[in-house]
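>>> test case, fold it:
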Amino acid sequence: MTHMHITSWVLGFILFIVAFVLLKQGKNAKVVQMILRLDYLFILYTGGALLGDYISNSGMPILAEAITKGVAGVWLIAAMEMILVKSSKNKSVTGVWIQFVIALIIVMVLGFVRLPM
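I've put the predicted structure just below:
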């Protein structure tokens, strides 16, 4: 399940970058955004399955970190969506980019450094 989760969020980042570049060029990115939203669902499903594995196989300290990673992952998805929506409306996205970077750091550190799966 871990490989499916990593594959889904790598695909999500690629689609996010493609959609953002298309929006910055003034082109229509609706199809890419809809595919990205479907990928969000797959990311949430595989992440939930991994969280279920942590709940059934580990103790409380790791469980708290896994829940924190899950919340930060949902925050990261929300930040990605807000960046694309605000960019399409030509609004300022500086604050959302800061949120994106903070959530990304939390998710990466917990996912690759702290959690064993």
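
>>> CA only for contacts and neighbour counts going forward, please
Will do.

>>> who's in contact with the strand or helix carrying Phe100?
For Phe100, the host element (DSSP states H and E) is helix 94-109. The contact list for helix 94-109, computed with CA atoms under 8 Å, 6 or more residues apart in numbering, reads 69, 72-73, 75-76, 79-80, 82-83.

>>> to compare against the first, here's the next sequence to fold:
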Amino acid sequence: MFDNTHAHITTWTIAIILFAVAVFLRKTGNKKAATIVQMILRVFYLLIIATGVILFSKHSSYDPALYGIKFLFGLIVIAMMEMILVRLKLDKKTGMFWVILIISFIITFYIGAKLPLGWNWFA
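Okay, the predicted model is just below:
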């Protein structure tokens, strides 16, 4: 099952969709639904980390430094997603967190696609 990245990609794709839904619900004032979606999203954070750790432990021998950097930026993406949702709930500014989220996601996606288990887009 973890000889490829299907489970990992599925979990972070669903998490991105849930994040967008939670932000939309929070912006439209539907606080109860936003809280429910955010709780489900937190479960997906754990699934992303679990599948990432499994992939990391199984395949990091290819390039340990690059896998480590991707793991670090992946955690930053998750942290920024959570910070944005928490700050939206508290009606605080989120601009810098959005910038960090987007930059971290681009770096994580690029490194993930470049690694041996990723796509061959950047070869």
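
>>> sorry, back to before: got JSON lines for the contacts of helix 94-109 of the first structure, with secondary structure and neighbour count too?
Output for the contacts of helix 94-109 of the first structure, formatted as JSON lines (DSSP: H, G, I helix; E, B strand; the rest coil; neighbours: other CA atoms under 10 Å):
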{"residue": "Lys69", "secondary structure": "helix", "neighbour count": "23"}
{"residue": "Ala72", "secondary structure": "helix", "neighbour count": "21"}
{"residue": "Gly73", "secondary structure": "helix", "neighbour count": "21"}
{"residue": "Trp75", "secondary structure": "helix", "neighbour count": "18"}
{"residue": "Leu76", "secondary structure": "helix", "neighbour count": "22"}
{"residue": "Ala79", "secondary structure": "helix", "neighbour count": "22"}
{"residue": "Met80", "secondary structure": "helix", "neighbour count": "21"}
{"residue": "Met82", "secondary structure": "helix", "neighbour count": "16"}
{"residue": "Ile83", "secondary structure": "helix", "neighbour count": "21"}
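
>>> between those residues, which is nearest Gly26 of the first structure?
Nearest to Gly26 of the first structure among those: Ile83, at 14.9 Å, using CA to CA.

>>> so who does the equivalent of the closest one over in the second structure touch?
The pairwise alignment with the second structure assigns Ile83 of the first structure to Ile84, based on TM-score structural alignment. Taking CA under 8 Å, 6+ apart as the criterion, Ile84 of the second structure is in contact with 94, 97-98.

>>> related to what we said a few turns ago, how big's the offset between the helix holding Phe100 of the first structure and the second structure?
Here the mean offset of helix 94-109 of the first structure against the second structure after fitting is 0.6 Å, by mean CA distance after the TM-score superposition for the first structure.
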